[in-house]
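**Student:** Sequence and predicted structure below; questions after.
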Amino acid sequence: MSTFNLISGLSRSKKSGVFLGIDLLLLPLALLFTYTVQDQPVAPLTLLGQMFPILPYILIATGGLSYWLGLPQVQLIAYERHAMGQTAVVAVSAAAMEAVLCRIFGPQVPPGVHVVFAISYLIMMVAVRGVLYQIVLAVYRRARPRARVVIYGAGNTGTQLAQALKAHDGIDPVAFVDDNKSLQGLTLVGLPVCAPARIAELVKTRDVKRVLLAMPSQNQPKQAQIIQRLQKLGLEVQALPSFAQLIGEEALVDKLTPVPPQNFLRRASRDVPMKEAAVSYADRVVLVSGAGGSIGSELCRQVLACRPAKLVLYELSELALYTIHQELCQQLEGTGIELVPVLGSVTDPRQVRRVLVNHQVQVVLHAAAYKHVPLVEANPLAGLANNVFGTQTLARAAAEFGVERFILISSDKAVRPTNVMGASKRMAELVVQDLASRSAPYGDGSAGHTVFTMVRFGNVLGSSGSVIPLFQEQISRGGPVTVTDPRVKRYFMTIREAVQLVLQAGAEAKGGEVFVLDMGEPVSILQLARQVIESAGYSVRDDDHPEGDIAIDIIGLRPGEKLEEELTLSTELITTRHPKIFCAREAVLSEIEVAALLRALRQVVASGDSEGARRVIMRWVEGYVQPLADRKSS
């Protein structure tokens, strides 16, 4: 509820009573003021006392008319032209009633007194509401500081936006910025119009962190240039659509920008400065496998901020590699950091060895994996080959060529998995743990030994194939939004948060740790679906609200899907230097057991035996339960 709907926490009915009482209290004050400013033979208070016999009738009639017109129910923020007209009707009616009763019962006063009384009463009622509005606004601003923004564009769209934001609870426009020199130096709707060159000054002096781009008619390349320039100053930029776009022939939902996934986190996102951890990546050659994926691309961005000597982008998808390479190239101008795109698979031993040797890789961040549960469930052999053998190939080569650190990006689905994807990630963990047990701790004086570690976390908001982009795409088509089961809950974290913590954990690793990230409380997917629908401006259609816009369909759990995920095999967690990073103490397989696992898995993959692959998983992966549908068919 808006702050302007509240006066000392009163309900709507009580608030109406307060306004009505104020208006009626002002009536005798207006009479007293009128008698004071008029030249009368009788003292003002004496004259007001003579009015007491008829004053209750005037108050009752005025109060009834005011309530009938709905004037006490008008909110302070909505008190504009129409409400002011109602106030004038009440004031004139009160003066007319007062004139009639004075003529009949006395006291007798000149006709001009009634006119002055009407004007005085009107001015007082309007002035009191204006003062109350400013008081409530000042109190709220003091209790909740508003975010200061600059509006880029002082045209019609910008000025209308500024007028709307002046009444907004949480946003305070401080200035316009416009390229038009004829506007610079002017003041529009109470805000100065500045040149773009003064943005940095406004950021420092007015504590501005966000710019609202109100130039919808400007072409896209020009807008992109402005946005890039503003983002280099560390500003958040939001673009406003034009009115023509909003009422165009295309559906409204196609014109609106989706709400960023981090808005659905239900907690404040955490920014984790790298500080000392950046030293582990600075001036080193870092390889990121799966560099074009959601996690991999964010790893690349944040590793670049640590100033490595060289960043190797290892990616199987040509389009994904091209996209991330083009993005990063624009950020590297003048930095001296070498960027190397490598198109290939981590399951290719010869290529992996060649890349590690040719570029003298020192740190490997292994994010390459097939991670979409239904697809891997339908293609188990491909998922196992990529996720398990790819990890084995890359990790063994890292140990062979003396890579300093090897960090596996794992998943909460690896804990007691019910699907092939989760089982493949658990097998990858077992491979890395085995190599860690046979590698001397890095820094013990033994040259060429690799620190092997892994970081396990849950879902990241906004990643490819995650629920929020899926929900937003379903909403754009008009629904329905599909949820597998109303009881399903998942852990969530923003991509930025997860990657920052991964890099922190990787820098702290000594070898063999299973790091687990604190992801807060699990989130109900059903509630998340409702939230995404409502954030898009629609209502949920269900049994209680059959007139709603978007329905939520419960489609049943997919093969291998769990109601709730876990982050550890045991409840024993060891704290680290970082409060959001824990280390899990879990049992590992011996070297002979891992070799037997890999040998059996290689045989079933080579023979194309999907059922045999599931039997291997059941034999070696703790907690794995074959999905019911698969058990019935086998």
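**Tutor:** Great, that's in hand. Numbers count the residues shown, from 1 in each chain.

**Student:** From now on I want contacts and neighbour counts done on CA atoms only, so please keep to that.
**Tutor:** Will do.

**Student:** Glu327: neighbouring residues, count only.
**Tutor:** 12 (other C-alpha atoms under 10 Å).

**Student:** And Ser590, by the same measure?
**Tutor:** Other residues lying near Ser590 total 13 when counted by other C-alpha under 10 Å.

**Student:** Which stretches in the stretch 351-500 of the chain count as helices?
**Tutor:** 373-378, 380-384, 390-400, 420-437, 467-476, 495-508 (DSSP state H, counting those that start in this stretch).

**Student:** got the contact list for Ile409?
**Tutor:** Contacts for Ile409 (C-alpha atoms under 8 Å, 6 or more residues apart in numbering) come out as Leu365, His366, Ala367, Met454, Val455, Arg456, Val502.

**Student:** One more pass at 10 Å, please.
**Tutor:** 295-296, 365-369, 425, 428-429, 453-457, 499, 502, 515 (C-alpha atoms under 10 Å, 6 or more residues apart in numbering).

**Student:** Now do stretch 453-467: distance to the chain's middle.
**Tutor:** Centroid displacement of stretch 453-467 relative to its chain, using C-alpha atoms, centre = their mean, to the nearest Å, is 16 Å.

**Student:** now swap in stretch 530-545 and tell me
**Tutor:** 18 Å.

**Student:** Give me the buried positions along that stretch.
**Tutor:** Arg530, Gln531, Val532, Ile533, Ala536, Tyr538, Ser539, Val540, Arg541 (16 or more other C-alpha atoms under 10 Å).

**Student:** let's bring in a second model and compare:
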Amino acid sequence: MNYKKRLSLLMLLDSMIVLGSVYASYFILHPYFQIFTAKTLLVSSVSLFVAHHVLANIFHLYKKAWEYASVGELWAIFKSVTLSIIITALIQLGFFQDIYFRTLFIAWVLHILLIGGSRYVWVVLRNAYFKKQDVTDYKRTLIIGAGSAGTMIARQLKTNHESKLYPVAFVDDDVKKHKLEIMGLPVLGGKEVIQEAVKHFNIDYIIIAIPSLKINQLKEIYNECAQTEAKTQSMPKIEDIMLGKVSVNQFKDVKVEDLLGREPVELDHEGILEKIGDKVILVTGAGGSIGSEICRQICKFNPSKIVLLGHGENSIYTIDMELRQIYEEKIEIVPAIADIQDRDRIFEVMDTHRPDIVYHAAAHKHVPLMEYNPREAVKNNIFGTKNVAEAADTFKVSTMVLISSDKAVNPTNVMGATKRFAEMLIQNLDKHSNTKFVSVRFGNVLGSRGSVIPLFKKQIQQGGPITVTHPDMTRYFMTIPEASRLVIQAGVLANGKEIFVLDMGEPVKILDLAKNLIKLSGYTIEEIGIEFNGIRPGEKMYEELLDKAEINTKQIFPKIYIGKAVLLEHSILQYFMEEFKNMNNHDIKEKLFDIIINTDAVYEEYYKV
């Protein structure tokens, strides 16, 4: 129905109601025409008629979508009708020097009931028309959270005829709501009844509708949901709904990142702004998972220029275009295609842009691949870092932050050994440089290209099985945004030579991670299957963030620690780099591990650990 036709019908309906209420009130009180004259009835009818239509326009009664009416619309009707009765009473007083209160009161009651009833019949008709008659075609849905978000979800599912979900009941930890009904749905109890509710009500689908849920609470709820065969999803963020990015009923899967993530730490925004604001920042490996997120986080603190340095043109193009869409008018964004192994090119970029801070995220990180290609690992992770660090020293960069790895601790693989070498390299350079050189160590980041998550997801999409190296294999995990924010915070705290260690929380079994991912994808472990294929070359059963010589750490910021710096004579490092070109792959591995192992032995005795 178009707007004009709808407006005409509503005005005609209101006109009949207004006139009918006046005449009905008159005849109820004076059925034998003993008091009122025709003039009194006429003046009252015309006054109420005109007043109602004027006020109906003022309060937008003809523009409201009554099929979605609520208390707000009822209040608008009350104000419009009441004011129109008051105006009519004043007109009666002016014409007849009297107000017929009883007649007007009855007219007011009839007016409210008929106008309100005529509007709310739209809600009744709409719900009746779109009611899901054959619920067998729909997925029976349990809503966790009977607050404003949960009731909003229930209303949407009940009235949206396109949705294939049918709400059956609520679960909420608020005991005051237990045994009550909301939107006609029972509140069964707290999260402890989830499994029982799924069985009793034949639930196919669970929606977590608590936007304020903390991560530990989400874990508890999900663990209960995971014991059932119902698919579990959560409602979108309220801010995304408010911004129009998604609709209320666009539910999202619970991600493994949601379960392994932690409560966000509050950063020192003033300190970071003072360090980064209006400064020139250079990020190597800017197209990678960590590097690109560091760029996103840095741009929030308004640097004057950010240089996106990377070897892969496609990845640099992607992050360059992303940042330009948001910050082009505020920040000078410079994409720089360069290989950190190309010393001349790195010096050229540093000389051209003269950065204040360098975040060095470029590296070869894939453990098994570097076992097969140790020469490339050394060229990139050691010589590349040396090029970036010496260019930073030459062009008086204030701070250089090396993104290191937990695999640098007691390394059993080439990747970890080269990262450990790079840490020692910049520590030595810090001794005679005005640039502050620091390293930041952390474990695996969820969602990065080298993470097991993308591999597991691909295996699930292919129908399984998921391959896990060993049932007892454990790893530390952190989300990319959290790791990037803490890297930036650590750079602000740098004094030089530090090895910053990020608090990675509790280690997680890879087997448990695989099981959670299967359930989150809507499958059972039996459907996908899990196979163990043995530890790969260079892998450890568990990861460490500190070696024995570095255990005397102190916390300098929430989730950021400083490990005791382990130095090595520059001559030993220099000797390896000079002899590198004459070594074969076997010699590279042997000499590299000799340096790392000997270093640990010397400093273990020195620190008497």
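**Tutor:** That came through fine. Keep in mind that this is a model prediction, so the values were computed, not measured.

**Student:** returning to that earlier point: out of the helices of the stretch 351-500 of structure 1, deepest packed?
**Tutor:** helix 420-437 (a mean of 26; mean count of other C-alpha atoms under 10 Å).

**Student:** So which bit of structure 2 is it matched to?
**Tutor:** Alignment of helix 420-437 of structure 1 against structure 2: residues 414-431, by TM-score structural alignment.

**Student:** Can you lay out the helices of the stretch 351-500 of structure 1 as a markdown table showing distance to Tyr281 of structure 1?
**Tutor:** Shown next, in a markdown table, are the helices of the stretch 351-500 of structure 1 (distance: least, C-alpha to C-alpha, whole Å):
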| stretch | distance to Tyr281 of structure 1 |
| --- | --- |
| helix 373-378 | 32 |
| helix 380-384 | 30 |
| helix 390-400 | 16 |
| helix 420-437 | 20 |
| helix 467-476 | 32 |
| helix 495-508 | 8 |
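
**Student:** For Thr571 of structure 1, which of the ones you listed is the nearest?
**Tutor:** Nearest to Thr571 of structure 1, of all these, is helix 420-437, at 17.3 Å by C-alpha to C-alpha.

**Student:** I'd like to check the angle between the closest one and helix 390-400, please.
**Tutor:** Counting by axes from the mean of the first three to the mean of the last three C-alpha atoms, to 10 degrees, helix 420-437 of structure 1 lies at 10 degrees to helix 390-400.

**Student:** Average offset of helix 420-437 of structure 1 relative to structure 2?
**Tutor:** When structure 2 is superposed, helix 420-437 of structure 1 averages 0.9 Å from its matched positions, counting by mean C-alpha distance after the TM-score superposition for structure 1.

**Student:** so how far is that helix off the chain centroid?
**Tutor:** Centre to centre, stretch against its chain (C-alpha atoms, centre = their mean), the figure for helix 420-437 of structure 1 is 33 Å.

**Student:** and if you look at stretch 202-222 of structure 1?
**Tutor:** With C-alpha atoms, centre = their mean, you get 20 Å for stretch 202-222 of structure 1.

**Student:** Distance across that stretch, terminal residue to terminal residue?
**Tutor:** For stretch 202-222 of structure 1, the first and last residues are 22 Å from each other (C-alpha to C-alpha, to the nearest Å).

**Student:** Could you give me the buried positions within stretch 349-362 of structure 1?
**Tutor:** Within stretch 349-362 of structure 1, the residues scored as buried using 16+ other C-alpha under 10 Å are Pro349, Gln351, Val352, Arg353, Val355, Leu356, Gln360, Val361, Gln362.
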